[in-house]
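J.: this one's sequence-less:
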């Protein structure tokens, strides 16, 4: 077929010889390469631009030319880009680049910058127009106030393909999911949704963590505009949306980024740096400018075009360490002989600096599982520049402790208390994520010891401790009602369990925790500041009872938290208090509405000026078995009724 390549580019600020777009056009799009790279439809056809510096020839094949190759022209600016316009290529058309490498071998490649991809198992790219009329102006104007570090943040992590489906097993559309999720999160009190990766991925079982279409939301659930409507809908309901983002590695599928022009373009040539043995995938070459620009442009793209409120950056630890998941001899030290990946560090600092310069009201969140210092500290102070970091140490210690039989917990008190030592070293999110309920680990409910009643009480106790602990909260779907089976991506959650009282009680407990968490500033104002937390003593110290104080500003009230980590009730535990007077029992996980035994304090306790452990006052508190009690000197409305006293229920 005859070529229909244009001689000029209407979007360029000027044109070079032979009709090539000017180099100024590309230089001006630093960190915004999605504006010029890929396929851009116009009234005169579609402009295609691709980076393939070591290719001998590059062309476009697609539905518009019966999949016969139409050549692109190599730009003369030394950038390695190929470009041209095809007059009859229109939005919706499928296409690929046909690349001839230096050895004469031809490869068909998907567009790294494609805005939409063919529905799997198809692998073609699609020309697409991203126009959309947004209706979330109020959210976007107030996002900085809603998402401040001093605000409550309770995140509901979701895998879209298995949260809910049609009765016949078909996936729901982004728009349908949005309507249902908005209602669910509103009822449960979650402030944000975090989506597991939605960028196009060929293998559904990768959960989205093996990305082949970095600029294309998966077509399994609809079009790009459908995803925009998803975010728009949640924003209109006052719910933020975070996106799980994967800049750490990519799959070796032959149609995607791997050896894109016949050479290691996006990855390293040496497998000791470019191949990830744990995930059987390829590692980005962060030392290459074009790769850094590709990834930072991608991060900005999701925030700008889809209005996401932040990115959770996956597997940061694997980026920081050259020897991550490698044995001796399988990695190359840096120039100083160490295992730190300096290129990745510079990339992450550049990424976060750029994102916050453009969008100071979003969050960049690191999933980082080591003791790397200052992950969530500013770059100009030597940090990586993230806004927050997952607290993997808290998660591991807490779940290990709560999995122990109650009797043995007496000897492991340090496990549950250790997180307070470093709780304010970073801006932490406390995550109970999808990774904790897969691969034979069992659900959070099944990991609790004891009989059925004790398991549900233990789960409520875990959540009470988590919501009262300093740090923002994240809970994977199903955890909010005590999903019994561990999660599997091929089936939906067991929503029928809501009809069972114990499961409904867990859901009620989560909803009330979220409500009090938002209404009581002491539980969120100083999540990242040690000024808001203190251990407080009991008259008789017990390693299985946690007592601590959460504070807010003057006039905003304080909260005393008591967690009983065994199945033995404490009918009259004397607990130190910061001041005498009436303290309201705002939450009690043993309330009958949650499935508990009803041991409580008639809705309040009276603190007398009787000092304990150097504190000026104390109170006798009835502490239920495997229960969390939250007392506040500031009354707030709750959905739970006052609890009966301990003696009346014996």
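T.: All right, it came through fine. Remember, it's a predicted structure, so these values are computed and weren't measured experimentally.

J.: CA atoms for contacts and neighbours, from now on please.
T.: Noted.

J.: Pull the distance from stretch 425-436 to the chain's centre.
T.: 9 Å (C-alpha atoms, centre = their mean, to the nearest Å).

J.: Next, the distance between the ends of that stretch.
T.: Stretch 425-436 has an end-to-end distance of 24 Å (C-alpha to C-alpha, to the nearest Å).

J.: could you say what helices and strands the longest helix along the chain packs with?
T.: Scanning the chain for the longest helix, with DSSP state H as the assignment, gives helix 501-519. With contacts taken as 3 or more C-alpha pairs under 8 Å, 6 or more residues apart in numbering; DSSP states H and E, helix 501-519 sits against helix 174-188, helix 452-468, strand 581-588.

J.: for comparison:
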């Protein structure tokens, strides 16, 4: 390891030096604990008796070779500071016990041989191509039984999830954090193991198998990555060497709004830890990209713009993104950022943060707020649906309907819609056509695609039995057809971030809640939306003949069936209530 780079926040492979590594017939253990007075390794190989570790390097690192240790053995570091000690799991450990136990486990990461080289060699940034992401929580997409811990393994999920994703025609999945974490309720966002895939679903090589199978089936995999904070639990990073090594010593900035410990990004050793973790997932597991959680809390102190920019954390982001792109040029980097900071997806050499994409949470909030309102109220809030195009080209945006929008009393996407059961589904179909028609890449959380009505909980699988009900089955079919249309017509995505790819035809129909716009590539698609509760007449005055590709009101989607197959210049058409329609302009 390059020790200067480690202390300067430039190291990306610290995991190759630190942690537990098999060597000859034993294991060499190394940890970083600069303020510790004494460190020992304890484990199964000595019946949990202490084996003293020696200071190495500059005296801030500790090392011991244990000839009796082997793959599969549990271990911890006993870190002495002052007159007491704490037993910690390994910050660089590759595997850990299933919660609530917390020992690290010796693991050999060198055995798995990938066969996805063709996929990895073909990866690129997808700026002008389709990017349609299915977000999921690994442990609650489906379960083997009714118990909370009836999880499918990484290998079992390959056989279950991949065929479903291919059937729906999503081309990427995004998995909520798979780093080890002690509390199921945190969904992985309060990590304790930044190099250890959670043991809930198997071992690291099982996860490698899952990702490889995704790639062999032309499905990309994005991992949710948590660079802002870590779990407060004393057995993990918190006060690892007897001092706040990874977090701030001052609780005013050291504790997050989630009750966790904030990383101190002004420390180079902390940044190297996070750099190495991010690179580890991409390099050692072949993840195609990372979605960085809570980036706004890195841009601004505690996520509050009034407290000012956290320049050291922003420097960390630039170093991280630049370093990852240098090592894996076509990895995809996503920022989940709720702030209005400019330059998240701008190049680093131009002063930006260097992400490929930013979640458009402004679009998400405005859109869902609009659909919660009554038809009368929508007239006054009409421009909630036009505002996004006033800022859209400032960044490269993802349009997300994520897990955060279907929990904690917010209701599910379908249930947010105003009106009766039937009206909710009619509006949700129009909503999703609007989402796919709008410029930007797409992300949809599991269950949304078949009209889940119960809020998501991590301990229950999705309500797949809803597919036995006609309204949910037809909504599911609508999603299949919509995604097929998205995949087949490049006007949906080819010019997402080019102003020539979108134009309003009519966005001044406040009283009727009508919207008409076009998406352009080598073909032109015209979209009509009526978000009122009554049919609305519209005079089409654009040149050319239109052919219908999809109508959200079709009988097959449990609609009323009022469909207009062709439209010509000068036609006065009637758009049914709560309906979206897409037409192809004929040459």
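T.: Sure, I can see it. Values in this document were obtained by computation on a predicted structure and should not be read as measured data.

J.: What does the TM-score come to for these two?
T.: Overlay of the two chains. TM-score (TM-score structural alignment, normalised by the length of structure 2): 0.96; 583 aligned residues with a C-alpha RMSD of 2.0 Å.

J.: still on that earlier bit, closest to residue 39 of structure 1 out of the helices and strands packed on helix 501-519 of structure 1?
T.: Closest to residue 39 of structure 1 of these, according to C-alpha to C-alpha: helix 174-188, at 23.8 Å.

J.: Format the helices and strands packed on helix 501-519 of structure 1 as TSV; extra columns: distance to residue 104 of structure 1 and mean neighbour count.
T.: Below are these laid out as TSV (distance: least, C-alpha to C-alpha, whole Å; neighbours: other C-alpha atoms under 10 Å):
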stretch	distance to residue 104 of structure 1	mean neighbour count
helix 174-188	43	18
helix 452-468	59	23
strand 581-588	71	24
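
J.: so which of those gets nearest residue 536 of structure 1?
T.: That would be helix 452-468 among these, by C-alpha to C-alpha, at 14.1 Å.

J.: so that closest one aligns onto which residues of structure 2?
T.: Aligning helix 452-468 of structure 1 against structure 2 (TM-score structural alignment) gives residues 421-437.

J.: once aligned to structure 1, how far is that stretch on average?
T.: Overlaying structure 1 shows stretch 421-437 of structure 2 at a mean distance of 0.7 Å from the equivalent residues (mean C-alpha distance after the TM-score superposition for structure 1).

J.: contacting residues around that stretch?
T.: 371, 399, 413-418, 442, 451, 471, 475, 478, 482, 486, 492, 519, 527, 529, 531, 552-553, 559, 578-581 (C-alpha atoms under 8 Å, 6 or more residues apart in numbering).

J.: Swap in 7 Å and give it another go.
T.: Stretch 421-437 of structure 2 has contacts (C-alpha atoms under 7 Å, 6 or more residues apart in numbering) with 414-415, 417-418, 492, 552, 559, 578-580.

J.: Need the buried ones from these selected in PyMOL.
T.: Filtering the contacts of stretch 421-437 of structure 2 down to the buried ones (16 or more other C-alpha atoms under 10 Å) takes a single PyMOL command:
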select buried, resi 414+415+417+418+492+552+559+578+579+580
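
J.: Tabulate the contacts of stretch 421-437 of structure 2 (a markdown table), appending secondary structure and distance to residue 130 of structure 2.
T.: Output for these, formatted as a markdown table (DSSP: H, G, I helix; E, B strand; the rest coil; distance: C-alpha to C-alpha, whole Å):
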| residue | secondary structure | distance to residue 130 of structure 2 |
| --- | --- | --- |
| 414 | helix | 25 |
| 415 | helix | 28 |
| 417 | coil | 27 |
| 418 | coil | 31 |
| 492 | helix | 8 |
| 552 | coil | 22 |
| 559 | coil | 28 |
| 578 | coil | 27 |
| 579 | strand | 25 |
| 580 | strand | 21 |
